[in-house]
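**Q** Provided below are the primary sequence and the corresponding predicted coordinates.
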Amino acid sequence: MRQTWDAWGHVIITALASVPAVVLAALLLARLRRRGGHPAPWRTAAADVAMAAGTAPWLWMILTPGNGQGVALVPLADLVRQLAHLPPQGALVQVGGNLLVFAALGALLPVRSPRLASLRAVAAVTATASTTVELLQYGLRLGRVSSVDDVIVNTTGAVLAALATRRWWARRHPDRG
C-alpha cells in the first residue's frame, strides 16, 4: 500500500483539496441554470460537477506515463494474469481502482438525465469512455497496457455505482415522454 500512496498520493491530496472549488462550481452552475429557467438546476448542476470531479483524478492516474506497454485484447486474460501474479494488496488496488474509474459517472449519469436513466445507457456511455481512454493510452504511447479487461471492469464499476443510486434517478416528466 505504501507503494500505491507514493505513486498516487499527490493525486488524492489534489482531489481532496479541490472539494471547496467543486462545491462552489456546483452552486454557481445551479444558480445560472435556475436563472435560465432550467427544470432541475440543483440536481443537474450537482450531478454534472460531481461526475467531472469524481472522474478526473482517475483519468489523471490512467493517463500518467507508466513503465509497461502493450495491448491485451483477450477478454479476462489480462485480469487473470494480474490476479495470479500480483500480491493481494496489488490485486485489490488494481481491480478496485478500475471499478472506481467511472463510478462517479455511472452513479450520477442517470440522476442527471432521464434519457440516461437505465443500466444499458450507463454501460454504453462508460464502455465508450473507457475504450477511448484505452485507445489514448495506446496512441499516446504512455507506457501502459491497453486492455479490454480494463474496459470490462471500468464498465462494471459504473453499472454497480448506477445500481447504488437507482432510487435517486431522474424521473421522466409525463409531458416530455
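**A** All right, it came through fine.
**Q** can we go C-alpha only for contacts and neighbour counts from here?
**A** Fine.
**Q** where do the strands sit along the protein?
**A** 70-72, 145-147 (DSSP state E).
**Q** Can you lay out those strands as CSV showing mean neighbour count and distance to Ala56?
**A** Output for the strands of the chain, formatted as CSV (neighbours: other Cα atoms under 10 Å; distance: least, Cα to Cα, whole Å):
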stretch, mean neighbour count, distance to Ala56
strand 70-72, 15, 24
strand 145-147, 22, 19
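**Q** Out of those, which is closest to Gln89?
**A** Ranking the strands of the chain by proximity to Gln89 (Cα to Cα) places strand 145-147 first, at 19.7 Å.
**Q** for the nearest residue to Arg33 once chain neighbours are set aside, what are its contacts?
**A** Closest residue in space to Arg33, ignoring its immediate chain neighbours: Pro41 at 5.1 Å, by Cα to Cα, 6 or more residues apart in numbering. Contact analysis of Pro41 by Cα atoms under 8 Å, 6 or more residues apart in numbering lists Leu29, Ala30, Arg31, Arg33, Arg34.
**Q** do Trp8 as well
**A** Counting by Cα under 8 Å, 6+ apart, the residues that Trp8 touches are Met61.
**Q** Take this one as well and set it beside the first:
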Amino acid sequence: MLSTWHDWFGTITGVVVLTVLALPAAMLVAWALARHRRVPGEPPAWRDALAEVGIVYGTVPWLWMILLPNAGGADRGRMNLVPLHDLLQVLAGGPVTATLQIVGNLLVFAAFGFFGPIRFAALRSVPRILSLGAAGSILVETLQYALGLDRVSSVDDVLVNAVGAGLAALVSRRWWRVPAGASPVRAPAVR
C-alpha cells in the first residue's frame, strides 16, 4: 500500500502511518528534553518537555494532512465566507461523514489548546487559545486557497478549529497551575 515516497508523504494514509511510527521518537525526545533540562534541587522538567513535544506531535500531522493537495471535485479551490453554510452541508451529508469532518476539524489545534497553556503562562486563558486557534486556522485556510490545493477554504473550518483548541484548553485547565515547588513566572507589568 505504501510503496512510493508519495504514498508515505503525500497521502493522508501515509501521514497517519508516519505519525503512529513517530510516537516512540516523540516520547524519546520528551524524555531527552526533560533529562537535559534537569536542574538539581528543582522540580523535574518533564512537564514542559511533554507539553512542547505534545504541541508539535499533536498539531503538525493535522496541518500536514490539510495542506496536502486534494484529488479535486466539484468544490475545487472554493472559498466560503458565509458562517455555518459548509457546516450545515456537512451535517446533511450523513452521520459518518459529518462526524469525521467535525471531529477532524476539532482536532487540528486541539494539541495546541491542550498543551499550550500547560507550557506557556501567557496562554493560560481560554479566549487567548480561541484567538490563536482562529488565527492559525485562518492562516491554514488562506494557504489552502493561495497554494491552489483544490480544497474548500471555509470560515466554518476556522470556527470549528478554534472551538477544538478552546475545548482542549478547558480539558487541560486543571494542569495550568504552577507545579508545587516551582516559582511562578510573572509577566512584566504593562505601563
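**A** Cool, got the structure. Predicted model, so just to flag it, every value in this text is computed and none were measured.
**Q** Got a TM-score for the pair?
**A** Overlay of the two chains. TM-score (TM-score structural alignment, normalised by the length of the first structure): 0.87; 170 aligned residues with a Cα RMSD of 2.3 Å.
**Q** circling back: now which residue in the second structure aligns to the residue nearest to Arg33 of the first structure?
**A** Here Pro41 of the first structure is matched to Ala45 in the second structure, going by TM-score structural alignment.
**Q** From Arg38 of the second structure, how far out is that match?
**A** To Arg38 of the second structure, Ala45 of the second structure is 6 Å away according to Cα to Cα, to the nearest Å.
**Q** Report the helix of the second structure that spans the greatest number of residues.
**A** Criterion DSSP state H: the longest helix present in the second structure is helix 12-36.
**Q** Mind reading off the mean deviation between that helix and the first structure?
**A** Once fitted to the first structure, helix 12-36 of the second structure is off its aligned match by 1.5 Å on average (mean Cα distance after the TM-score superposition for the first structure).
**Q** Check which residues of that helix are buried.
**A** Ile12, Gly14, Val15, Val16, Thr19, Ala26, Met27, Val29, Ala30, Trp31, Leu33, Ala34 (16 or more other Cα atoms under 10 Å).
**Q** Relative to the first structure, which residues correspond to that helix?
**A** Under TM-score structural alignment, the match for helix 12-36 of the second structure is residues 8-32.
**Q** now the end-to-end length of the matching stretch.
**A** Across stretch 8-32 of the first structure, first to last residue, Cα to Cα, it's 35 Å.
**Q** before we move on, back to that, from the buried residues of helix 12-36 of the second structure, which is closest to Arg151 of the second structure?
**A** For those, the residue nearest Arg151 of the second structure by Cα to Cα is Ile12; the value is 14.0 Å.
**Q** What's Leu63 of the second structure aligned with over in the first structure?
**A** By TM-score structural alignment, Leu63 of the second structure lines up with Leu59.
**Q** any idea how far Gln89 of the first structure is from that match?
**A** 21 Å.
**Q** which of these two has more neighbours?
**A** Leu59 (14 against 10; other Cα atoms under 10 Å).
**Q** The more buried one touches Ala103, doesn't it?
**A** No: using Cα atoms under 8 Å, Leu59 of the first structure is not in contact with Ala103, being 12.0 Å away.
**Q** Can you tell me the centre-most residue of the second structure?
**A** Centroid-nearest residue in the second structure: Phe109, 2.5 Å away (criterion: Cα atoms, centre = their mean).
**Q** contacting residues around that one?
**A** Neighbouring residues of Phe109 of the second structure by Cα under 8 Å, 6+ apart: Gly58, Thr59, Gly133, Asn161, Ala162, Gly164, Ala165.
**Q** Same list, the residues you listed, but as a markdown table with distance to Ala187 of the second structure please.
**A** Below are the contacts of Phe109 of the second structure laid out as a markdown table (distance: Cα to Cα, whole Å):
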| residue | distance to Ala187 of the second structure |
| --- | --- |
| Gly58 | 27 |
| Thr59 | 26 |
| Gly133 | 22 |
| Asn161 | 28 |
| Ala162 | 25 |
| Gly164 | 27 |
| Ala165 | 23 |
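**Q** List the ones among the residues you listed that fall in helices.
**A** Gly58, Thr59, Gly133, Asn161, Ala162, Gly164, Ala165.
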